[in-house]
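A.B. asks: with the sequence up front, the predicted model follows.
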Amino acid sequence: MTATSGGNQAPVRRFGKLIRLRPEHREEYLRLHAEVWPEVLATITACRLRHYSIFLEGEMLFSYFAYTGEDYEADLAKMAADPVTRRWWRLTGPCQEQTGGAVPEEWWTPMREVFHHD
């Protein structure tokens, strides 16, 4: 799940996560993500998440991102403390439903990487 990018940089960690999109909120979720607030994007970048993508297949959302920092938990806490991001999550959260594989401390279900090639 990690790959070094040379020098003294922290290893890049890749994450895949899964969650269900509630069908009755599909259009709202897609509308919100068609125009993500600039402050939310800035927080994602400040928290060292790169290549952040969300894919949709049927009712399932798959997110992917690479983490380039040195303290993932601290950066996630920084994101969770951001008032604009919290407002964003209050809008997007009701559009989502956890999967059966969700773990208590995470909203999206973490996935295990089984293959990667640069």
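C.D. replies: Received it, and whenever you're ready, just let me know what you need. Quantities reported herein were computed from a predicted structural model and do not represent experimental measurements.

A.B. asks: can we go C-alpha only for contacts and neighbour counts from here?
C.D. replies: Noted.

A.B. asks: from residue 96, how far off is the residue sitting nearest the centre point of the chain?
C.D. replies: Centroid-nearest residue in the chain, with CA atoms, centre = their mean: residue 63, separated by 5.6 Å. According to CA to CA, to the nearest Å, residue 63 stands 13 Å off from residue 96.

A.B. asks: is it true that the residue nearest to the centre of the chain lies in a helix?
C.D. replies: No: judged by DSSP: H, G, I helix; E, B strand; the rest coil, residue 63 forms no part of a helix; its state is strand.

A.B. asks: was I right about it contacting residue 49?
C.D. replies: No: counting by CA atoms under 8 Å, residue 63 does not reach residue 49; the two are 11.8 Å apart.

A.B. asks: okay, now the one to match up with it:
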Amino acid sequence: MSDQPTVRRFGSVIRLLPEKREQYLALHAEPWEGVLERLRASHVGNYSIFLHGDLLFSYFEYSGTDYEADMAAIAADPVTQEWWKLTDPCQERLPDTPDGEQWLALPSVFFME
């Protein structure tokens, strides 16, 4: 663990269930401020979710110094847990997604700053 934050970039993918599409899009049209505050407090920024067909692609940047602790704080947050109770049923994990993960993490193959 370093004391100096460096930006780490994360991309991930998951399937959006067609029958839950409108519900998922409506939730993300007006995200809960408590969820956004927790993300910011955990050093998550430039967070975007893109939609292609029935695939959701997520991208965010992490600028903290203790990724595991910050992700644990997000997972432990009661507001975020309530949000996930609404969003997770809209999604279907992809076959290669590791146990305990919702989204499949993608390897970075190119970056230009």
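C.D. replies: Thanks, I have it. A quick note: this is a predicted structure, and the numbers were derived from the prediction, not measured.

A.B. asks: next, the TM-score between them, please.
C.D. replies: Remark: TM-score between the superposed chains equals 0.95 [TM-score structural alignment, normalised by the length of structure 2]; 111 aligned residues with a CA RMSD of 0.9 Å.

A.B. asks: related to what we said a few turns ago, can you find the partner of the residue nearest to the centre of structure 1 in structure 2?
C.D. replies: Residue 63 of structure 1 maps onto residue 58 of structure 2 when the alignment is built from TM-score structural alignment.

A.B. asks: that match and residue 89 of structure 2, how far apart?
C.D. replies: 17 Å.

A.B. asks: and for residue 19 of structure 2?
C.D. replies: Residue 19 of structure 2 is 11 Å from residue 89 of structure 2, by CA to CA.

A.B. asks: again with residue 101 of structure 2
C.D. replies: 14 Å.

A.B. asks: more neighbours: the two, which one.
C.D. replies: Each of residue 101 of structure 2 and residue 89 has its neighbours counted (other CA atoms under 10 Å); residue 89 has more, 12 against 9.

A.B. asks: and that one, which of the three is it?
C.D. replies: helix.

A.B. asks: one more: residue 12 of structure 2?
C.D. replies: Applying three-state DSSP: residue 12 of structure 2 is strand.

A.B. asks: now which residue in structure 1 aligns to it?
C.D. replies: Per TM-score structural alignment, residue 12 of structure 2 is aligned with residue 17.
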